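Colleague: Coordinates only, no sequence provided:
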């Protein structure tokens, strides 16, 4: 149905005492509430924001998705706008959900494949890049100069190679020579150096940094070390010499990479990182559930999805522990939640803080509301594993990786863990690109999709408008995911975006 024909409100669960405005509602307008009763809008309400379906007393729980998202801070009347001015965070712990049965396994003869680049270690890439990685910020300029030399027409000599990507960062020295900070950086860089979307890598250091290139490479399997060339600026004789030597190494790797060809592989080789950013009131209604439906299809066909952003599942973790593959998996997730509570307290912060200004403008009131919508990206499959930041993802199915909520840091960890495709939902308009991993942007509403047509790859707005079900959108998205893994370019790839999104999580003392 069209937006004009669809009901003005979206009720997400029968027990909810609020509904979401499908369209902007004018003050004093008489609308039909779910069930058909008349409801007067007491104040103008933007699309995506919440309206009270009945009176809510001060201190009473506000329910959305059938789950608490906060408590009323003042008396709320039926027809009131429900948002930050009259809702506070709930003080009690989230309810414990009952454990659920594992997801339905893949039916025989129902396999789906994609076209990917099979590497020597057996992993499969969705793209065919050459990487130029810096061990330290001091070598970042050299890395960028080398990669820039292969932009534009320079790649014509290497057909089939998607490009040369400089992976640079702001760390690698001024840090302890041992401990969590260095371990995490090395784990992240190793994940990129061995990523299947890179056919080969040149790793460049200055020479005197804490994060030395030799120990960085020594921790890798022999098969991975074969496609990594190492260079230090001081041993090369300076920046100009290092750039020239680096360019020659890239030429050699690119010539080899140009012989690679896509072949048909099982979907079990596809690993998707799930992200949401610039969320709005529709995120948990349209794009996130649609992505969850696509993830369920991916998992049924043997693939893997990585759910992350621990601070943004806070308050909804019970929905994940309820479907953990074992009590041990559930406890690992809860242990990371406890770590984040301590980490936030050490810095004078709280995890139950309000969402960002953009989130609030889009209709999200509390972190609980945001978290409940964010968890929907993971679909309904069994949670098979919980890993720490940038750790290699070994399990198939749905996996949780502990990361910050900041999108570039979170996605960097997912790519380091093996994600060879990113799906990024947004309601406000995030434009995240991610070399060497293609990033699909999924719009929560049609207005965004039409306003930013050169950035949004998929429109989930039909769910809001009532013209498409979540299942239908999920199937369409699943097909797009498979096509993208097989070589279809995302819009960010078409525009050349994604060269500056490598942002490792920095922990430990800076000295």
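Modeller: Perfect, I can see it now. Note that this is a predicted model, so its numbers are computed, not measured.
Colleague: CA only for contacts and neighbour counts going forward, please
Modeller: OK.
Colleague: in the strand of greatest length in the chain, what's buried?
Modeller: Ordering each strand of the chain by length in residues (DSSP state E) puts strand 198-205 first. Buried residues in strand 198-205, counting neighbours by 16 or more other C-alpha atoms under 10 Å, are found at 198-205.
Colleague: try this one next to it:
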């Protein structure tokens, strides 16, 4: 029986033959029949119901994988959630799969060819900041450029984007935190969605603008400008200086023209946020299908959020070489030590909203989250904001906090973000546009102005995973050619630059 047939016939679905819990496709009232047993309590939509008795300490299976162990004896028909399910170190085996190369007809989009060979999908001018102290000046420069009509004569420029953050000083001038912030700033500057970039500093901060420009080979480049507020004489003069620099940079950025480009040049960051019990059933598998199509076309997709693959890492190992698996294991080891050092646990994730939507443990959340990476081989593992160096499916280490993770992906070279959500997410990204995909049709109807593609019909029989995957790829290529996303239309993207801050604030 297909997923759609199950959903139409009964109020629960079985995701794998070995599962001892089923997922409620709609509310299951107490006493309702569920595979021959009576529900012992009301089961909310997206939540789990046991279809066999499970002894305390025994594993609970969903997707044919372990999502935790029973903390008490669970009777058949019982609601399975936080009150009787806890995380475990147990994993089911995953066999290495010999994947047959997928063939996709050639696809293209209209993109901006850059001098370094990469291709952008937007053509922004960025106003980056080296330190929090210059954030207001950067915003004032961008606001005044828009207000004054400075962009009116430059139709090929999509806008001026202020990229501000809360760090850049009060930190050690060397070490992991310092290197990570500089790498994030550099990678963002280099993203091919920027046609030109201005860097604004205060002058006395730890991240020195002149040294930054020198170390990363930016000094003297026509498409890069930098100055500090202290050097030019204060806030008002800094805004004037910024506008004067923009007048020099805008004609340069405006030279760019969209040209026909193979889909292989697209670099897609994968995100999920506000996940629910349907995310791993509808939107994430549909995005995974689109990823497999993109990879078959020679493109690149970037999976991230390391804490949210915990419990599903063995499925990724089965798709990688020994060397790539070792890189991934090293990042998970770092996270286990990091959380322990700060008195936390990997199972501190899922969030309250995830749990309200039916997700109980990080293992369950991760098994659903990994589905958005499709089935393509994992070809590389990179650190946060490290440049992508391989085509295909790549993993970038990052926290599970979506804006922070997406910031790292953009710095690594992602020119677009695909973001699945079940509870609803208000997110956008500049310079890389973000499309949002809903796991259920109810949230799509409620937040239709925020969500681009509804994957809910997969559950009710209105579409298959493959059909939605093809629709998502079509939508991605349209957006890459200039179609605005819902978040762009709403004005998102100016406050979502959130670098990963590691180390002591001093």
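Modeller: Arrived safely, thanks for sending. These numbers come from a predicted model, not from an experiment.
Colleague: Can you give me the TM-score here?
Modeller: Scored by TM-score structural alignment, normalised by the length of the second structure, the superposition of the two chains gives a TM-score of 0.96; 502 aligned residues with a C-alpha RMSD of 1.7 Å.
Colleague: which residue is nearest the centroid of the second structure?
Modeller: Centroid-nearest residue in the second structure: residue 271, 2.3 Å away (criterion: C-alpha atoms, centre = their mean).
Colleague: if we can go back for a sec, so where is the longest strand of the first structure in the second structure?
Modeller: The aligned range for strand 198-205 of the first structure in the second structure is 194-201, by TM-score structural alignment.
Colleague: before we move on, what about stretch 433-446 of the first structure?
Modeller: By TM-score structural alignment, stretch 433-446 of the first structure lines up with residues 428-441 in the second structure.
Colleague: buried ones in that stretch?
Modeller: Buried, per 16+ other C-alpha under 10 Å, within stretch 428-441 of the second structure: 428-441.
Colleague: Then stretch 358-375 of the first structure?
Modeller: 359-375.
Colleague: with the buried residues of strand 198-205 of the first structure in mind, which one is nearest to residue 180 of the first structure?
Modeller: residue 205 (20.6 Å; C-alpha to C-alpha).
Colleague: From residue 251 of the first structure, how far out is the closest residue to that closest one other than its chain neighbours?
Modeller: In space, and not counting its chain neighbours, residue 205 of the first structure is closest to residue 232: 4.6 Å by C-alpha to C-alpha, 6 or more residues apart in numbering. Here residue 232 of the first structure is placed at a distance of 18 Å from residue 251 of the first structure (C-alpha to C-alpha, to the nearest Å).
Colleague: neighbour-wise, which of these two wins?
Modeller: residue 232 (22 against 16; other C-alpha atoms under 10 Å).
Colleague: Identify the residue of the second structure aligned to that one.
Modeller: Match for residue 232 of the first structure (TM-score structural alignment): residue 228.
Colleague: Settle this for me: its match is touching residue 198, isn't it.
Modeller: No: using C-alpha atoms under 8 Å, residue 228 of the second structure is not in contact with residue 198; the gap is 10.9 Å.
Colleague: start and end residues in the first structure for the helix or strand containing residue 478 of the second structure, please.
Modeller: Using DSSP states H and E, residue 478 of the second structure falls within helix 465-480. Using TM-score structural alignment, helix 465-480 of the second structure corresponds to residues 470-485 of the first structure.
Colleague: Mind listing what's buried along the matching stretch?
Modeller: Those would be 470-478, 480-482, 484-485, for stretch 470-485 of the first structure by 16+ other C-alpha under 10 Å.
Colleague: cool, and stretch 59-78 of the second structure?
Modeller: Across stretch 59-78 of the second structure, burial judged by 16+ other C-alpha under 10 Å covers 59-71, 74-78.
Colleague: What range does that stretch cover in the first structure?
Modeller: Going by TM-score structural alignment, stretch 59-78 of the second structure sits over residues 61-80 in the first structure.
Colleague: which residues are contacting that stretch?
Modeller: Stretch 61-80 of the first structure is contacted by residues 12-19, 39-43, 51-60, 82, 86-90, 94, 366-369, 372 when judged by C-alpha atoms under 8 Å, 6 or more residues apart in numbering.
Colleague: Cross these against strands and list the overlap.
Modeller: Using DSSP E, 18-19, 39-40, 51-52, 82, 87-88 are the members of those that sit in strands.
Colleague: Filter the residues you listed down to the buried ones.
Modeller: 18-19, 39-40, 51-52, 82, 87-88.
Colleague: could I get those residues as JSON lines with distance to residue 418 of the first structure?
Modeller: Shown next, in JSON lines, are those (distance: C-alpha to C-alpha, whole Å):
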{"residue": "18", "distance to residue 418 of the first structure": "40"}
{"residue": "19", "distance to residue 418 of the first structure": "39"}
{"residue": "39", "distance to residue 418 of the first structure": "50"}
{"residue": "40", "distance to residue 418 of the first structure": "51"}
{"residue": "51", "distance to residue 418 of the first structure": "42"}
{"residue": "52", "distance to residue 418 of the first structure": "44"}
{"residue": "82", "distance to residue 418 of the first structure": "41"}
{"residue": "87", "distance to residue 418 of the first structure": "40"}
{"residue": "88", "distance to residue 418 of the first structure": "39"}
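Colleague: Residue 268 of the first structure and residue 192 of the first structure, how far apart?
Modeller: Using C-alpha to C-alpha, residue 268 of the first structure is found at 20 Å from residue 192 of the first structure.
Colleague: likewise residue 438 of the first structure?
Modeller: In terms of C-alpha to C-alpha, residue 438 of the first structure sits 14 Å off from residue 192 of the first structure.
Colleague: rewinding a little: closest to residue 260 of the first structure out of the buried residues of strand 198-205 of the first structure?
Modeller: residue 199 (8.5 Å).
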